[in-house]
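Asker: the amino acid sequence is not available; the structure is as follows:
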């Protein structure tokens, strides 16, 4: 089964779209300066309260203080932390030890050499993207085709290339954000189509 995550949710209507589409994960970019999809912890909590119970809420962070991420996990605002900054193995171990919740660590995948450190990470899941901060661009998927650990494939994924991506590298999950947007906002039809494409592939 290929899981699917819709990331960068910022509005109540975004939550309505994902509740209708029923992806496996919903992502909130929390307190990331410079990101147009960033929401405050309080906004994330309000959006999470609207989220259907079967969809796992994920918090996306960039070098956020450990205490802040721990609080959001312990309070149930999120059920998984996705780390896109310079967080090291000690940070990952401590976060898991404090909360018992899964941790996903993002890695840049632009060369074979850049992928190697991910294979030794203590994170529960890996995420591969064209850039660690999320660029909306696809990378050479063959770079991660031999990865045996569960990983999220991100970067430049759209309804049109989802099935090709899945058939090429067989990721544990796919992660979409800008690929399900129209004019910079989440688009209901694109979200529905993306989730439907993944579910059809699994059949």
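Answerer: The structure has been received and is ready for your questions. Here the structure is a predicted model, which is why all the values come from computation and not from measurement.
Asker: rest of the way, CA atoms for contacts and neighbours
Answerer: Will do.
Asker: who's in contact with the residue most central in space within the chain?
Answerer: Centroid-nearest residue in the chain, with Cα atoms, centre = their mean: residue 175, separated by 5.2 Å. Each residue near residue 175 by Cα atoms under 8 Å, 6 or more residues apart in numbering is listed here: 4, 5, 6, 7, 152, 153, 154, 155, 157.
Asker: how about residue 141?
Answerer: So residue 141 contacts 165, 168, 169 (Cα under 8 Å, 6+ apart).
Asker: hmm, residue 103 is touching residue 84, no?
Answerer: No. Counting by Cα atoms under 8 Å, residue 103 stays clear of residue 84, with 11.2 Å between them.
Asker: count the neighbours of the closest residue to residue 144 other than its chain neighbours for me.
Answerer: In this structure, residue 144 finds its nearest non-sequential neighbour in residue 169, 6.8 Å apart by Cα to Cα, 6 or more residues apart in numbering. A count of neighbours around residue 169, defined by other Cα atoms under 10 Å, yields 16.
Asker: just to check, residue 169 is in contact with residue 148?
Answerer: No. Look at residue 169 against residue 148 with Cα under 8 Å: they stay out of range, at 10.2 Å.
Asker: re earlier: just the contacts of residue 141 now: which is nearest residue 194?
Answerer: residue 165 (12.5 Å; Cα to Cα).
Asker: now the closest one: how far from residue 122?
Answerer: 25 Å (Cα to Cα, to the nearest Å).
Asker: in this structure, which helix is the longest?
Answerer: helix 188-202 (DSSP state H).
Asker: mind listing what residue 201 touches?
Answerer: Neighbours of residue 201 in contact, by Cα under 8 Å, 6+ apart: residue 163.
Asker: what is the burial count for the nearest residue in space to residue 153 that is not next to it in sequence?
Answerer: Nearest non-adjacent residue to residue 153, counting by Cα to Cα, 6+ apart: residue 174, 4.8 Å away. Applying other Cα under 10 Å, we find 25 residues neighbouring residue 174.
Asker: ok, now how distant is residue 174 from residue 191?
Answerer: Applying Cα to Cα to residue 174 and residue 191 gives a distance of 13 Å.
Asker: circling back to that earlier point, list the ones among the contacts of residue 175 that fall in helices.
Answerer: Reading helices off the contacts of residue 175, I find no matches (DSSP H).
Asker: does the residue nearest to residue 153 belong to a helix, a strand or coil?
Answerer: strand (DSSP: H, G, I helix; E, B strand; the rest coil).
Asker: here's the one I want to compare it with:
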């Protein structure tokens, strides 16, 4: 897949309609809405997820981050909340991504790949034909308390680059991105999009100055 020259920006851990509107105003093309998770920041009540999803304009993707591992549960959750994208943060144990695509026509299915070692490449290549996109993050779902992303940590951009070159679906790069490193990350990986949570927040709240700086650095990577 030829990467897009101007990466899209997904602002994750959106906590309110106000944060959603702020992110969109700065140019976010996707918002991350975190449902119940075993760990990590930004978890949002389903009522608020539905409220935010309802105000998102058609050109912006509303990503539901779900820790559910059964397709029936994910299908029911999407239908309750009205998001247009489902981000699967764990490995499915019941049903398949193809089942989700069949049950949810018009809804994008994005699988998170937690980058830990070379096995992540095999996992990404195997699942890519069955989803609309991949999101490469720094979690570890194998731990006793699963870390399903939103860790604020970098991972191997070299592995991410290899995955991006091997798959034919859009790839979002996440994991510890900030205004200080996002341009380098884009140059190295050339992802379809970048995903940021803690890197644009202060004390857990979306920080307008950090947001502006992050978008300017994304723009700089495109122009360089």
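Answerer: That came through fine. All of these numbers come straight from a predicted model, not from anything done at the bench.
Asker: can you calculate the TM-score here?
Answerer: The TM-score (TM-score structural alignment, normalised by the length of structure 1) is 0.89; 203 aligned residues with a Cα RMSD of 2.1 Å.
Asker: hang on, the earlier thing: which residue in structure 2 aligns with the residue nearest to residue 153 of structure 1?
Answerer: Using TM-score structural alignment, the equivalent of residue 174 of structure 1 in structure 2 is residue 194.
Asker: on that earlier part again, widest-spaced pair of the contacts of residue 175 of structure 1?
Answerer: 4 and 155 (13.2 Å).
Asker: which residues are in contact with each of these two?
Answerer: With Cα under 8 Å, 6+ apart as the test, residue 4 of structure 1 and residue 155 both reach 175, 176.
Asker: show me what contacts residue 112 of structure 1?
Answerer: Residues counted as contacts of residue 112 of structure 1 (Cα under 8 Å, 6+ apart) are residue 143.
Asker: that one maps to what in structure 2?
Answerer: Per TM-score structural alignment, residue 112 of structure 1 is aligned with residue 118.
Asker: just checking, residue 104 of structure 2 touches residue 75?
Answerer: Yes. With contacts counted by Cα under 8 Å, residue 104 of structure 2 reaches residue 75, the gap being 7.1 Å.
Asker: rewinding a little: now do the same contact list for the residue nearest to residue 144 of structure 1.
Answerer: With Cα under 8 Å, 6+ apart, residue 169 of structure 1 has these contacts: 141, 142, 144, 145, 146.
Asker: among those, who's most crowded?
Answerer: Busiest of those [other Cα under 10 Å] is residue 144, holding 22 neighbours.
Asker: quick one: map that one onto structure 2.
Answerer: Match for residue 144 of structure 1 (TM-score structural alignment): residue 160.
Asker: residue 56 of structure 1 now?
Answerer: Per TM-score structural alignment, residue 56 of structure 1 is aligned with residue 61.
Asker: what of residue 38 of structure 1?
Answerer: Using TM-score structural alignment, the equivalent of residue 38 of structure 1 in structure 2 is residue 43.
Asker: ok, now how distant is that match from residue 81 of structure 2?
Answerer: 15 Å.
Asker: same question for residue 44 of structure 2.
Answerer: 12 Å.
Asker: quick check: buried residues in the strand or helix carrying residue 122 of structure 2?
Answerer: Using DSSP states H and E, residue 122 of structure 2 maps to helix 119-127. Using 16 or more other Cα atoms under 10 Å as the test for burial, helix 119-127 of structure 2 gives 120, 121, 124, 125, 127.
Asker: residues making contact with the helix or strand following that helix?
Answerer: As assigned by DSSP H and E, the chain's next helix or strand after helix 119-127 of structure 2 is strand 133-137. If you take Cα under 8 Å, 6+ apart as the criterion, strand 133-137 of structure 2 is touched by 108-115, 124, 128, 149-150, 155, 160, 169-175.
Asker: same thing but at 7 Å, please
Answerer: 109-115, 128, 149, 160, 169-175 (Cα atoms under 7 Å, 6 or more residues apart in numbering).
Asker: what's the matching range in structure 1 for it?
Answerer: With TM-score structural alignment as the criterion, strand 133-137 of structure 2 aligns to 125-129.
Asker: one step back: and the residue lying closest to the match of residue 38 of structure 1 once chain neighbours are set aside, how many neighbours does it have?
Answerer: Computed as Cα to Cα, 6+ apart, the closest residue to residue 43 of structure 2 that is not its neighbour in sequence is residue 34, at 4.9 Å. Look at residue 34 of structure 2: counted by other Cα under 10 Å, it has 25 neighbours.
Asker: what's the answer for the one 5 residues further on, then?
Answerer: When counting by other Cα under 10 Å, one arrives at 14 neighbours for residue 39 of structure 2.
Asker: tell me how far it lies from residue 195 of structure 2.
Answerer: 18 Å.
Asker: ditto for residue 59 of structure 2
Answerer: For residue 59 of structure 2 relative to residue 195 of structure 2 (Cα to Cα), the value is 17 Å.
Asker: what's the answer for residue 21 of structure 2, then?
Answerer: Taking Cα to Cα, one finds residue 21 of structure 2 at 17 Å from residue 195 of structure 2.
Asker: over to residue 20 of structure 2?
Answerer: In terms of Cα to Cα, residue 20 of structure 2 sits 14 Å off from residue 195 of structure 2.
Asker: ok, which stretches of structure 2 are helices?
Answerer: Going by DSSP H, structure 2 shows helices at 17-26, 46-55, 71-81, 97-103, 119-127, 157-166, 182-189, 208-223.
Asker: list the contacts of the match of residue 38 of structure 1.
Answerer: By Cα under 7 Å, 6+ apart, the contact set of residue 43 of structure 2 is 34, 35, 36, 37.
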